[in-house]
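Engineer: Structure of the sequence below:
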Amino acid sequence: MSHAAQIKIPATYMRGGTSKGVFFRLQDLPESCQVPGAARDRLFMRVIGSPDPYSAQIDGMGGATSSTSKCVILSKSSQPDHDVDYLYGQVSIDKAFVDWSGNCGNLSTAAGAFALHAGLIDPARVPDNGVCVVRIWQANIQKTIIAHVPVSARQVQETGDFELDGVTFPAAEIVLEFLDPSDDGEEGGSMFPTGNLVDDLEVPGVGTLKATMISAGIPTVFVNAADIGYQGTELRDDINGDPAALARFEAIRVAGALRMGLIRTAAEAATRQHTPKVAFVANPKGYAASSGKAVQAGDVDLLVRALSMGKLHHAMMGTAAVAIGTAAAIPGTLVNLAAGGGERTAVRFGHPSGVLRVGAEATRIDGEWVVKKAIMSRSARVLMEGWVRVPGDAF
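Structural biologist: From the prediction side, this is the model:
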């Protein structure tokens, strides 16, 4: 019996923020995978090592968590006044699909750096030293992200002393600006799809919960930690080892997705695992982060825990951080109330790995809340570059 030989595809393995993914230039992909469709999805699943009934992704580049089961495509931008188009695929670990419904805020950091590494930026726009402003078109959600990437001798400066909770080693700081994050782009609707800052969300099998449902950065359903029996200080093992708890969170996510108009039937949620996110908030309390680091109540304005792809995230998704910062800036949301209420332009929130600061300014125009920009800092680093190999008949 003959078997297809492996082929190799140019690729770069990068950390961005608290995530990792396999990055490709569009032109380096096999021809059938340069366009959206089944071939591309099959290729990315095989690269990452999915679907894997063992949930380990041993035969691929994935790390068996939502933070490490990701692929990215970059190309020169087709949009005016942008440098690159950035397309993000969240690969399911144990099921055969790739979710294209949202962005990864952490890997947005790496997208800016990869654009320079891959030669996708006009050399005239790259300074000898200083900061290169990379204008990114986020193709999944049709939004603009500005990455301020430090450069030295016209190359990305990756080392530095910027520390990010959830990442072991320091690196160079990259500032991200998420422009007009007030809706998710895909739905094109209001920042608050229900029209309310707080809703009574009926969740089958759970009950009726107060919820803030917002589309900013990524569609997110916020609930109060106390209403679901938590403190807001929980770490991954407190929730991810509890199947009943994970089932409750999925029920909340499905109910929120229906209420936000993201899906028409509950069954559709199974193929849209990346969005919406579910997060729970609480007033400041002291706790020990997953590294053992002590987080004092005075270090934070509120506590937030969020789930991604059905599991509690080890830190915080970048896009969810945008949603947190945006909701915190709007008086009356659950996030804002957990932070003490009132008007604010930045918030420090505690997550399982430590503390993150995100800024956003909200204004009201014709009765609708609008946020023009959210800002946060991350870092990125190339971990490996060369070729990724897959069986030639994998796609």
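Engineer: all contacts plus neighbour counts: C-alpha atoms, from now on.
Structural biologist: OK.
Engineer: Which element, helix or strand, includes residue 74?
Structural biologist: strand 70-76 (DSSP states H and E).
Engineer: cool, residue 349 as well?
Structural biologist: Using DSSP H and E, residue 349 sits in strand 346-351.
Engineer: could you say what helices and strands that strand packs with?
Structural biologist: strand 302-308, helix 318-328, strand 354-365 (3 or more C-alpha pairs under 8 Å, 6 or more residues apart in numbering; DSSP states H and E).
Engineer: quick check, distance from that strand to the centre of its chain.
Structural biologist: A distance of 16 Å separates the centroid of the chain from that of strand 346-351, by C-alpha atoms, centre = their mean, to the nearest Å.
Engineer: So which residue is dead centre in this protein?
Structural biologist: When C-alpha atoms, centre = their mean is applied to the chain, the residue found nearest the centroid is residue 104 (3.1 Å).
Engineer: My read is that that one contacts residue 319, right?
Structural biologist: Yes. Using C-alpha atoms under 8 Å, residue 104 makes contact with residue 319 at a distance of 6.1 Å.
Engineer: now the strands: where do they sit in the stretch 151-300 of the chain?
Structural biologist: For the stretch 151-300 of the chain, the strands defined by DSSP state E, counting those that start in this stretch cover 155-156, 174-179, 199-203, 207-216, 218-224, 277-282, 287-288, 294-295.
Engineer: Can you tell me what sits against the strand holding residue 349?
Structural biologist: Contact with strand 346-351 is made by 233, 289, 295, 299-305, 315-316, 325, 328-329, 339, 355-361, as judged by C-alpha atoms under 8 Å, 6 or more residues apart in numbering.
Engineer: Following up with a second sequence; could you model it the same way so I can compare the two?
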Amino acid sequence: MSNPITPQQRIAAVYMRGGTSKGVFFRLDDLPAAAQVPGPARDALLMRVIGSPDPYGKQTDGMGGATSSTSKCVIISKASVPDHDVDYLYGQVSIDTAFVDWSGNCGNLSSAVGPFAISQGLIDPARLPKDGITTIRIWQKNIGKTILAHVPMRDGQVQELGDFELDGVTFPAAEIALEFLDPAEDAGEGGGGAMFPTGSLLETLDVPGIGTFNVTMINSGIPTVFLNAEALGLKGTELQADINNDPALLARFETIRAYAALRMGLIQSLDEAKTRQHTPKIAFVAPPQNYQASSGKHIAATDVDVLVRALSMGKLHHAMMATCAVAIATAASVPGTLVNLAAGGGPRDAVRFGHPSGTLRVGAKAEQRDGQWTVTKAIMSRSARILMEGWVRVPG
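Structural biologist: Down below sits the predicted model:
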């Protein structure tokens, strides 16, 4: 006897681009009751929305785009903490395995949270200007941090179109400035609280069977481990195909990342790294040199302070994760880290780095307090746009 066919659930949703990422945005109240609280029901729903797990790695039967940048879900609700406008919860959905990683933030999609909140009526219309800039105060629930999104308004609506160009995004849009406040304190679930979780700016990491590496491990924006490109046999000018088409190299990166996670105190055993793919990030740096970005654009050594490539969910990112950009800017501002040394050394309060799609400038000012390094905020510009709005259909 065949099983009865249950109708699909119809759930209100908005598909948005934020920075160089895309995701499916939900209001918490619009989710089915079982998915309004953390747990297996929520994870199962979001995986089915995105089309995971997919052993083909394509997410054809869902909203995902088969990359780490496009396999994302966001849940927005009224703020649960004082002096904030909304809560922002982010889920990184694995493509080929059955889990959702809630251990960190997506800095790129942070730029879409303010516009979503305004368009969905979560912000009091009385405080929104007809024209100008409005500041949306966001509580990032994954990491317990405040993000300020400065959203442009025109004729009482979010201004989405403009002439701001962001490398990694083909079309220009309106600029949204983001401020990540106190990004170095407990930057991620189990982040440990310290900006440098082991107490060292530069240290040696032994990875059995692979080698010994000089590394900088930092909690800022998102937990990240930095290595020198040269130590990996790389140049720092690589594009996605150079890394992602080399399974042996990707396996090396994942092993190094797992040992770094263990050293940073993010996991208690190496096996835990398999279900904590979103954090920490692993990145490699090199001094400035000429290269050709993935769009064909020529990037001159004089255009950047340092070259950085970062992996997300086991693959080289096509541009740069915004949370990792915060880590880059923070590390660059602290004399003696690998990022700072690759950028020429010395103090700085901003860095322009080269990534596979072009360049990005991020500001961050670090200082020492009672012998501990900290950073009060990091600042960068992104853009966001609603791509589609309506309902997603999910098999019952």
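Engineer: circling back: could you give the angle of the strand holding residue 349 of the first structure to helix 318-328?
Structural biologist: 130 degrees (axes from the mean of the first three to the mean of the last three C-alpha atoms, to 10 degrees).
Engineer: Read off where stretch 98-114 of the second structure ends up in the first structure.
Structural biologist: Taking TM-score structural alignment as the measure, the first structure aligns residues 96-112 with stretch 98-114 of the second structure.
Engineer: Then stretch 164-177 of the second structure?
Structural biologist: The counterpart of stretch 164-177 of the second structure in the first structure, counting by TM-score structural alignment, spans residues 162-175.
Engineer: Could you list the buried residues of that stretch?
Structural biologist: For stretch 162-175 of the first structure, burial by neighbour count (16 or more other C-alpha atoms under 10 Å) applies to 163-167, 171-175.
Engineer: so how far is it off the chain centroid?
Structural biologist: The chain centroid and the centroid of stretch 162-175 of the first structure are separated by 17 Å under C-alpha atoms, centre = their mean.
Engineer: One more: stretch 71-79 of the second structure?
Structural biologist: Per C-alpha atoms, centre = their mean, the displacement of stretch 71-79 of the second structure from the mean C-alpha position of its chain is 14 Å.
Engineer: can you tell me what part of the first structure it aligns to?
Structural biologist: Counting by TM-score structural alignment, stretch 71-79 of the second structure corresponds to 69-77 in the first structure.
Engineer: what's the answer for stretch 123-140 of the second structure, then?
Structural biologist: Per the alignment by TM-score structural alignment, stretch 123-140 of the second structure matches residues 121-138 in the first structure.
Engineer: The matching stretch: which residues count as buried?
Structural biologist: 121, 126-127, 130-138.
Engineer: Please identify which of these is nearest to residue 60 of the first structure.
Structural biologist: Lowest distance from residue 60 of the first structure to those (C-alpha to C-alpha) belongs to residue 138, with 25.9 Å.
Engineer: Quick check: nearest residue in space to the closest one, chain neighbours excluded?
Structural biologist: residue 86 (5.0 Å; C-alpha to C-alpha, 6 or more residues apart in numbering).
Engineer: tally of neighbours for that neighbour?
Structural biologist: 27 (other C-alpha atoms under 10 Å).
Engineer: Nearest residue to the aligned residue in the second structure for residue 252 of the first structure in space, please, no chain neighbours.
Structural biologist: With TM-score structural alignment defining the correspondence, residue 252 of the first structure maps onto residue 256 in the second structure. Take residue 256 of the second structure and drop its neighbours on the chain: the residue closest to it by C-alpha to C-alpha, 6+ apart is residue 207, 6.2 Å away.
Engineer: Report the separation between residue 360 of the second structure and residue 371 of the second structure.
Structural biologist: Shown here: residue 360 of the second structure relative to residue 371 of the second structure, a distance of 30 Å by C-alpha to C-alpha, to the nearest Å.
Engineer: And these two? Which one has more around it.
Structural biologist: It is residue 360, of residue 360 of the second structure and residue 371, that has more neighbours when counted by other C-alpha under 10 Å, with 21 against 7.
Engineer: roughly how far apart are the more buried one and residue 299 of the second structure?
Structural biologist: Relative to residue 299 of the second structure, residue 360 of the second structure is positioned 12 Å away (C-alpha to C-alpha).
Engineer: do the same with residue 49 of the second structure
Structural biologist: Distance from residue 49 of the second structure to residue 299 of the second structure, by C-alpha to C-alpha: 38 Å.
Engineer: Comparing these two, which residue is more hemmed in?
Structural biologist: Using other C-alpha under 10 Å, the more surrounded residue of residue 49 of the second structure and residue 299 is residue 49, with 24 against 21.
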